[in-house]
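> Next comes the sequence, and after it the predicted model I'd like to discuss.
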Amino acid sequence: MQSAFYTPPRSGPSSPPKLSAGSPPLLFATPSPRASTKPSVPRFVAPSAQQGRTRAYLAFPPNSPPIRLPSATPSAPPRVPATAPVFASPIDNHAREREKAADDAFAAAEAHRAALHRTRMERANAEALKGEIDWVRSGGVLRDAEGNRDYARTETIREELRVAAVEKAVMERWDAYEARWAALRGSNTAAASHDQGTSMRFADVPWPVVSDGRGSVGVGDLTTEKIEEFLFASLKVRGATVTKKERIRSSLLRWHPDKMTAILSRVADEDAEIVRSGIHAVVLCLHQLNAANEAVS
C-alpha cells in the first residue's frame, strides 16, 4: 500500500497554490511510474514553518487492498482439555466423617438441652398454676404483675374448678358402673364353678342410670332419657375418645338377653320378674338410641 502527502506550495505567507485554468483541484498525489512497487508505510509530513496553518491530507493509491480491522465479536473461549476425576483420599474421607460425627453430637446435645429446658419450664408453669388453683379454691383472689386484683383470671380458674368437679363426678360414676359389671362377671364365674344358689336382688344389678338420690333404682327409672344421659355423659369429658356409636354398641353387647341369662339364673325368685322387665326396658332403650344415632349420622 502506498500513500503520499501533498502539501500545496505557497508563494507567500497568504497566497494560494497556482493551478491551471479548468483543471480540478489537486488533492492527492499520484505515484510516479518509476516509483518502487514495494509497499510502503504511509508517512505524515508535518508542515514547515513557512507553510503556516496549511493542512496535510492522507492519501492511498488506487487498487490498494482493504484494511481489515479486528472483529468486535468475542471469540469462543479456548477449550480446556478434560482432566481425570480427582478422588478424595482416605484421609480426607476420615476427616469428613469425624467432622460430621462432631456436628451430629453437638446437635444431639443441643436438642437434649432444649428438651431439659422445656421440661423445666413446663414443670414450673404447672407448679405455678397449681398454686393459683389452690389459692382460688381456698377463696383467694389472684393478682396481676402490678399487684392489682385480677378478677378476670380468678373467675376463669373458678369456672375451671367447677368444670373439673363435674367431670370428676361423671368419670367416678362411670368407673363405678364398670367396676360393678366386672365384679358381677367375676361372681358369675365363681357361682358357676361352686354351684352357689340364688343370691342376687334387683338392686344388685348395675343399671345404666343415675340414682335419684334415694340410693335405689326402679324399673320406672329405666327411660331412654336417663339411660342416654348416663351413657353419654362421660363422652363429653375433655380428652374422651369413645364415640356414641361405640358406646351404644358395647352396651348392646353387654345387655344382650343371651348374656343376661347367667344373671337371671342367680336372681331371687321374688325379684326375677322385675329384673327381667328391667333388662327388657334397657335393651329397648338402647335400640332406640342406636336408631336415633344412625339417623343423625
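In hand now; what should we look at?
> Every contact and neighbour count from this point should use C-alpha atoms.
Fine.
> quick one, strands of the chain?
4-5, 58-59 (DSSP state E).
> what's the most buried one of those strands?
The highest mean neighbour count among the strands of the chain, using mean count of other C-alpha atoms under 10 Å, belongs to strand 4-5: a mean of 20.
> among the strands of the chain, which is nearest Ala281?
Of all those, it is strand 58-59 that lies closest to Ala281, at 128.6 Å by C-alpha to C-alpha.
> Report all helices and strands that that closest one contacts.
When contacts are defined as 3 or more C-alpha pairs under 8 Å, 6 or more residues apart in numbering; DSSP states H and E, strand 58-59 sits against strand 4-5.
> and the strand it packs on, what does it pack onto?
strand 58-59.
> try it again with 6 Å
With contacts defined as 3 or more C-alpha pairs under 6 Å, 6 or more residues apart in numbering; DSSP states H and E, strand 4-5 has no helix or strand neighbours.
> got JSON lines for the strands of the chain, with distance to Pro208 too?
Below are these laid out as JSON lines (distance: least, C-alpha to C-alpha, whole Å):
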{"stretch": "strand 4-5", "distance to Pro208": "129"}
{"stretch": "strand 58-59", "distance to Pro208": "123"}
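> ok, and here's another one to check against it:
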Amino acid sequence: MSSLGYLAFPPLSSLPSRSTVPEGLPSQHDGNHTPSAATETSRDAEQRAHASEERRRREDVQRQRRVEAQMEMALQGELDYVRMGLSVRDRHGRIDKARTEYLRAEIRRRDTHARVIKQWDTYKTRWKVLLASNTPLAFADIPWPVAHQPSSALDLQPEAVVLFFTESLQATGIATTEADRLRSALLRWHPDKMSTVLARTVATDVDSVSEGVNIVFRALHARIHHVKDTAAAS
C-alpha cells in the first residue's frame, strides 16, 4: 500500500527577508543618511542668527569704545582748560564752580597717580642697575624707598618709607596685598641681605648706608606687624 506524500515548506522565519526599498535607493537604516532639506535650512538659519548676533555684539563694543573715547577727549579738554587757571562754564555761560572743583580734584588725582607710577618704576630700574653692576656705591647710589632722594640717613622718615610702598601698591594696580608687598620689601631690606650692598659701599658712606638700611627695615617691620594685628582684630 502506497502512502500519500506531502510537500514540506520551510517555516516562515527561515525565509530570507525582502527589502521593500527599490534597489539603488538608500535604506532608512543606511549609516550614510543625508539630512533632509528642512534640517539643513534650520541649521543654516541658526548659523545666520548666531553670526548676526555676534556682529551686533562687536558693533556694540566698538560703539561703546567710541563713546568712551569721545568722553575722555572732552574731559581732557576741560582738564587742560582748568590747568590754565580758568573755570568752566555751564550751558548758560555761568561759572560752574562744582564742575571746576571736580576737575581740579581730578587733576590732582591724575598727577599723583603719574608721579607714583614714575617713582615706582624708577625705584625698580635703579635696583636692577645696582644689582647688575659691581662698582663701588655711595649713599646717593642706593635706591632709597622714599619719594625724594635723601642726602643722608637723617632724611629717611619711617612714615615716608611706608607711604612709598602703600602708594605704589594702589597706583600700579598690581594684584597683591599690602602685606605681600611689605614682606617682599622686608626681605630686600633685611640687613643680612643688604650686606652685599654694604660690602660695595665706599668707606666714607658705610655708616650712613647701614643706618639708612636699618631705618627702612624697622619701618617695614613695624608696618607689617600693624597690618597683621589689624587683620587679626577684624
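Thanks, I have the structure now. Since we're looking at a predicted model, the values are computed, not measured.
> Out of the strands of structure 1, flag the one nearest Arg98 of structure 1.
So among those, strand 58-59 is nearest, using C-alpha to C-alpha, at 76.6 Å.
> Which stretch of structure 2 lines up against the closest one?
Following TM-score structural alignment, strand 58-59 of structure 1 has no partner segment in structure 2.
> likewise stretch 166-173 of structure 1?
With TM-score structural alignment as the criterion, stretch 166-173 of structure 1 aligns to 112-119.
> in the matching stretch, what's buried?
In terms of neighbour count (16 or more other C-alpha atoms under 10 Å), stretch 112-119 of structure 2 has its buried residues at His113, Val116, Ile117, Gln119.
> mean shift of that stretch relative to structure 1?
Here the mean offset of stretch 112-119 of structure 2 against structure 1 after fitting is 2.4 Å, by mean C-alpha distance after the TM-score superposition for structure 1.
> The helix ranked longest in structure 1 aligns to what range in structure 2?
Identified as the longest helix of structure 1 according to DSSP state H is helix 90-137. Counting by TM-score structural alignment, helix 90-137 of structure 1 falls onto residues 36-83 of structure 2.
> roughly how far out does the matching stretch sit from the chain middle?
Its chain's C-alpha centre and that of stretch 36-83 of structure 2 lie 23 Å apart, by C-alpha atoms, centre = their mean, to the nearest Å.
> Need the contact partners of the match of stretch 166-173 of structure 1.
With C-alpha atoms under 6 Å, 6 or more residues apart in numbering as the contact definition, stretch 112-119 of structure 2 has outside contacts at Ser168, Ala171.
> Return the distance of that stretch from the chain's centre.
Taking C-alpha atoms, centre = their mean, one finds stretch 112-119 of structure 2 lying 18 Å from the centre of the chain it belongs to.
> got it, and stretch 197-209 of structure 2?
That offset, for stretch 197-209 of structure 2, works out to 39 Å (C-alpha atoms, centre = their mean).
> What range does it cover in structure 1?
Counting by TM-score structural alignment, stretch 197-209 of structure 2 falls onto residues 263-275 of structure 1.
> for that stretch, how far is the first residue from the last?
Length of stretch 263-275 of structure 1, first residue to last, C-alpha to C-alpha, to the nearest Å: 9 Å.
> Trace Lys97 of structure 2 over to structure 1, please.
In structure 1, the residue paired with Lys97 of structure 2 is Tyr151, using TM-score structural alignment.
> Spatially, and excluding backbone neighbours, which residue is closest to Ile107 of structure 2.
Leaving aside its chain neighbours, Ile107 of structure 2 sits nearest to Leu79 (6.8 Å; criterion: C-alpha to C-alpha, 6 or more residues apart in numbering).
> Give me the subset of the buried residues of stretch 112-119 of structure 2 lying in helices.
Applying DSSP H to the buried residues of stretch 112-119 of structure 2, the entries found in helices are His113, Val116, Ile117, Gln119.
> Could you dump the residues you listed into TSV with distance to Trp127 of structure 2 added?
Below are these laid out as TSV (distance: C-alpha to C-alpha, whole Å):
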residue	distance to Trp127 of structure 2
His113	21
Val116	17
Ile117	16
Gln119	12
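> with those in mind, which one is nearest to Ala231 of structure 2?
Val116 (26.0 Å).
> how close does that closest one sit to Leu75 of structure 2?
Distance, Val116 of structure 2 to Leu75 of structure 2, by C-alpha to C-alpha: 22 Å.
> With Ala147 of structure 2 instead?
Distance, Ala147 of structure 2 to Leu75 of structure 2, using C-alpha to C-alpha: 29 Å.
> same question, Glu101 of structure 2
According to C-alpha to C-alpha, Glu101 of structure 2 stands 14 Å off from Leu75 of structure 2.
> again with Trp144 of structure 2
Using C-alpha to C-alpha, we find Trp144 of structure 2 at a distance of 36 Å from Leu75 of structure 2.
> ok, the two, which is more surrounded?
Trp144 (23 against 13; other C-alpha atoms under 10 Å).
> which one in structure 1 is aligned with the more buried one?
For Trp144 of structure 2, the residue aligned by TM-score structural alignment is Trp207.
> who touches that match in this structure?
For Trp207 of structure 1, no contacting residues are found, by C-alpha under 6 Å, 6+ apart.
> what do we get in structure 2 for Ile227 of structure 1?
Under TM-score structural alignment, Ile227 of structure 1 pairs with Val161 in structure 2.
> burial count for that match?
20.
> what sits against it?
When contacts are counted by C-alpha under 6 Å, 6+ apart, Val161 of structure 2 touches Pro145, Val146.
> By how much does stretch 40-47 of structure 2 deviate from structure 1 on average?
Looks like 1.2 Å for stretch 40-47 of structure 2 (mean C-alpha distance after the TM-score superposition for structure 1).
> separation between Asn125 of structure 1 and His256 of structure 1?
Noted for Asn125 of structure 1: a distance of 49 Å to His256 of structure 1, by C-alpha to C-alpha.
> repeat for Lys130 of structure 1
For Lys130 of structure 1, the distance to His256 of structure 1 equals 45 Å [C-alpha to C-alpha].
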